[in-house]
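Undergrad: sharing a model that was predicted from the sequence below.
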Amino acid sequence: MGIGEQFRQQLAAKALQRQIDRAGRQEDQRKTASLSGAPRSTGGLKPELARFETLPAYQQMLAMQEMRNRLDIESPFFRVHDGQAGDTTVIEGRSYINFASYNYLGSSGAAEVNAAAKAAIDRYGTSASASRMVAGERPVQRELEQALASCYGVDDALALVSGHATNVTVIGYLFGPNDLIVHDALAHNSIVQGAQLSGAKRLSFPHNDWAALDELLSRVRGEYQRVLIAIEGLYSMDGDYPELERFIEIKRRHGAFLMVDEAHSLGVLGATGRGIAEHAGIDSREVDIWMGTMSKTLGGCGGYIAGSQPLIDLLRHFAPGFLYSVGLSPALAAASLASLQRMLAGPERVARLRERGRYFLKQAQAAGLDTGHSAGYAVIPVITGSSLKAAQWSNALFEAGINAQPIFYPAVEEKAARLRFFICSTHTVEQIDATIAVLARLNGRS
């Protein structure tokens, strides 16, 4: 591509980016007005506003599609995969090295996990069919919860049908208008949505900056009844983790609850994969609310909460996302239980995952790639600095037989646009070397 063509693409990208920004600001203003109870227009009936295509978010989506079309960039999203996803995947009949799967320990598709799910289907069918409170429970659901509680060394656990919904319903139910929720600036959308649902005051603190959190609470703690501090065990965008002991000390001193989202840290951190508490050498009971998902290390689908008996009893009887939702499918509960047992019985898989992650990080850095703050535990970004470059690099990798997804603005700041690589214990050194070689060429190195 010549310099003139590159300049044309940059100008087009900037012009379309302004369209996307404008549509995004309109959507933000609409949501802010809705949340604040701002008065609605009284200018008469406007039938066109009863069409979804008039929503600012839809216009933002169209602008993003127009950007891809003008720059002749194929969308890297929603490709159809055939078969199970792990270190490789099959798309339209071609096998790809795959870095877009959370199957960290290879449990999804493992023979013993498949067998457990099949046996549960034969015994219980494919669905729990109703809420566990009204339709009763299946032994495998409670066995999973007891195994999770034992893994964390806490009283009990509760399994729900969705990881995202777990954060939304638990935070939304436990806290209210007289409370404060403070979360890391890079917290997952589900934490933010739960805080908004609760009606509590919501504040964020700079990423992993426990000192800033301490200073914030020193100023405002006295204004609120209850306070929740929400952090993650391993951040899915940046691949770094918090100093857990610092956050525990802060929550004690300020009389707050501490919630840790372990979606990406269970099976990844700690010698046996028990997560950030094991990694940091801290008693799990020092954390008030452990949250995690079963769609990653645990080879199933759903979310869980682990903690004290009063917490779990309260959620079991009153959390809307549990009480009014169908119970976790017995087949998925069986798959996650078998995956948890497999993890605990095979710490060598956790060790191999750690080795592969650190190897990828070291090789990427040696190739001059920007890996941000990643610690090399399963999640490694390669920051490109622009959405355009992230899309181009993703498609170039795809042509070379490597599947890695880009992260665009507005999911991250434009200057932080990136490719994101999820490492599995089943990735080989050869697969990693081949991937780094392509990335090095794209980065202008050979």
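TA: Perfect, thanks for sending it.

Undergrad: C-alpha only now, for contacts and for neighbours.
TA: Will do.

Undergrad: next, Arg342: secondary structure please.
TA: At Arg342 the chain is in helix, as set by DSSP: H, G, I helix; E, B strand; the rest coil.

Undergrad: Gly163 versus the closest residue in space to it that isn't next to it in sequence, what's the distance?
TA: Leaving aside its sequence neighbours, Arg342 sits nearest to Ser107 (C-alpha to C-alpha, 6 or more residues apart in numbering; 7.8 Å). Taking C-alpha to C-alpha, to the nearest Å as the measure, Ser107 falls 18 Å from Gly163.

Undergrad: could you do Val170 as well?
TA: Distance from Val170 to Gly163, by C-alpha to C-alpha: 11 Å.

Undergrad: just Phe422 next, same as before
TA: Phe422 is 18 Å from Gly163, by C-alpha to C-alpha.

Undergrad: how about the strands in the stretch 151-300 of the chain?
TA: 156-160, 180-184, 201-205, 227-232, 257-261, 289-293 (DSSP state E, counting those that start in this stretch).

Undergrad: of those, which is nearest Phe360?
TA: For the strands of the stretch 151-300 of the chain, distance to Phe360 was read as C-alpha to C-alpha. The smallest value, 22.5 Å, belongs to strand 227-232.

Undergrad: got another one to weigh against that:
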Amino acid sequence: MVENKVYSLPIHSNSFSNVEAIQSLLISMLAERLEREPGEIDIYKDFSDYSISSLEAINLSANLEKILNHKFSPTLFWDYSNINTLSLYLAEQMNVSESISELSADKEPNNSLIENTKYVEILPEYYNFEFYPKYLQLEQQLAEIEALGTTNPFFTVHDGVAKDTTIVDQRKLINYSTYNYLGMSGDSTISKAAKQAIDYYGTSVSASRISSGEKLLHLELEKEIADLIGTEDCIVYVGGHATNVATISHLFGRDDLIVYDLLDHNSILEGCLLSGATMIAFPHNEWQALDKILYEHRHNYKRVLVVIEGVYSADGDIPNLPKFIEVKKRHKAFLMVDEAHSIGVLGKQGRGIGEYFAIDPIDVDLWMGTLSKSFASCGGYIAGCKALVKYLKYTAPGFVYSVGISPPNAGAALAAIRLLKAQPERVSCLQQRAKLFLELAKERGLNTGMSGDSAIVSIILGKSLQSIQLAEALFNRDINVQPMFYPSVPENAARLRFFISCNHTEEQIHFTVDTLVEEWTKIKSK
């Protein structure tokens, strides 16, 4: 881990020498991290080639903030590929902020400063999306996939209901790329409820709920969710990703600290960034590291939020929730659990990670979940105490200024939760199928990483190219599964990610694992 070292940085306002100074700074930081001489560091070499871990990259970003006294994104070392591009960005940010400060220092604009400003040519990438560097990088990645002779695995058109099977180009494939864990989407009971909601309320509530978009259906849905989890109340948003962004950014601010798991979802990170709170990542699932961070930093902040997930979607693993509760209580912090992939999946009745560990639901301050997976709909929710929910309903911009969840989505989710309570055997079937897949994969010597007790099984392959090749080979054998590779995961952790549902049969799972081993052996032999 990179230590906080004091570097001297001779930066002068509005000077292009800032680039060279920042380059020298980055070279020094990287050289120390790699235990090399500065002359061995290539400013055009990708950061990924230096084997910098995600945690180290975030810590490097935090160190830059302190050294430059400027707020930066913790994902700097992912957003900019090498020292050259990162130093250009940093120098630009420093110059802009200093110029603005200088201009705003006087009540009247300093015309001489403006007149004497040296204007440079505006590059096309700053006003034309076709030259946007990240777009060009994307185009290059897609071209590389095409050059390998493999099919682009993204945006394939699927027909029919996404369940244990799917239809692509009139071909029927076993489907492992759907979140329809409990088979609720496509169930006649759920579809009927959505249609009835349309017939009674229309296709949209056509207004924010705080104005005139509130429907009885919304209140019934929120009551059912709160009852399922065991909380006092609940608020439903129109999108799952937006739920995290809107809630975290609204509840916490510049005087607060957010400590989050290194593998938390993008929606959590976006909410943290927008909040303006100080952000610190802790190593994945290491509650001991979280405890140490809070011992060192809790006293410097007003509110502290700890954010973890019920099931991590990349690996299918589960955190030790009771330990995280102990830590949050000890340091008087708020605890938020994202249950996007654990609600409906964990626990005998599918009530989530709280039921899985038999904890008191009130020990978690914010229960977040999505309606698009186990509940066959679209949207997200926050469940908790009445004070939390009431405050969010009256003040959260992502709720107040957004249309209410649509009648068919609300109707489908409501029917799905009620059907889950009536048919808990869907959960036990899902858990049996997922366990079978995981056990068979392990027996055949496949690397399943941290997967366990969830509906997600990751098969770690170790190279992006091989993950794409294997996904295509399985597709040709009538098995649909998506590859996951760099930069979504580290290059050495490229994988195929299998989402299991209660609709999958034992025969399908046996065939899939056998075929997976057969095709993987062929690829490795080449």
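TA: Perfect, thanks for sending it. These numbers come from a predicted model, not from an experiment.

Undergrad: so what number do they get for TM-score?
TA: Here the TM-score for the pair of chains, by TM-score structural alignment, normalised by the length of structure 1, is 0.92; 431 aligned residues with a C-alpha RMSD of 2.3 Å.

Undergrad: the strands in structure 2, which residues?
TA: All strands of structure 2, identified by DSSP state E, fall at 165-168, 171-175, 233-237, 257-261, 278-282, 304-309, 334-338, 366-370, 380-384, 456-460, 479-480, 482-484, 495-499.

Undergrad: to what extent does the fourth one diverge from structure 1 after superposition?
TA: Spelled out, it's strand 257-261 of structure 2. Superposing on structure 1 and averaging over aligned pairs (mean C-alpha distance after the TM-score superposition for structure 1), strand 257-261 of structure 2 comes out at 0.5 Å.

Undergrad: in structure 1, what residues pair with that strand?
TA: Counting by TM-score structural alignment, strand 257-261 of structure 2 pairs with residues 180-184 of structure 1.

Undergrad: swap in the last one?
TA: When strand 495-499 of structure 2 is aligned against structure 1 using TM-score structural alignment, it corresponds to residues 418-422.

Undergrad: again, but for the shortest one
TA: Residues 402-403 of structure 1 are the counterpart of strand 479-480 of structure 2, counting by TM-score structural alignment.

Undergrad: what do you get for the second one?
TA: Residue correspondence for strand 171-175 of structure 2 in structure 1, counting by TM-score structural alignment: residues 94-98.

Undergrad: now the matching stretch: buried residues?
TA: Within stretch 94-98 of structure 1, the residues that qualify as buried are 96-98, counting by 16 or more other C-alpha atoms under 10 Å.

Undergrad: name the nearest of these relative to Asp28 of structure 1.
TA: Asn98 (34.6 Å).

Undergrad: do you know how far the closest one is from Gly43 of structure 1?
TA: 53 Å.

Undergrad: and Ile250 of structure 1, by the same measure?
TA: Here the criterion is C-alpha to C-alpha. By it, Ile250 of structure 1 lies 51 Å from Gly43 of structure 1.

Undergrad: the more surrounded of those two?
TA: Ile250 (21 against 6; other C-alpha atoms under 10 Å).

Undergrad: okay but that one is in contact with Asp214, surely?
TA: Yes: counting by C-alpha atoms under 8 Å, Ile250 of structure 1 touches Asp214, with 6.2 Å between them.

Undergrad: overlap in contacts, those two.
TA: The contact sets of Ile250 of structure 1 and Asp214 do not overlap (C-alpha atoms under 8 Å, 6 or more residues apart in numbering).
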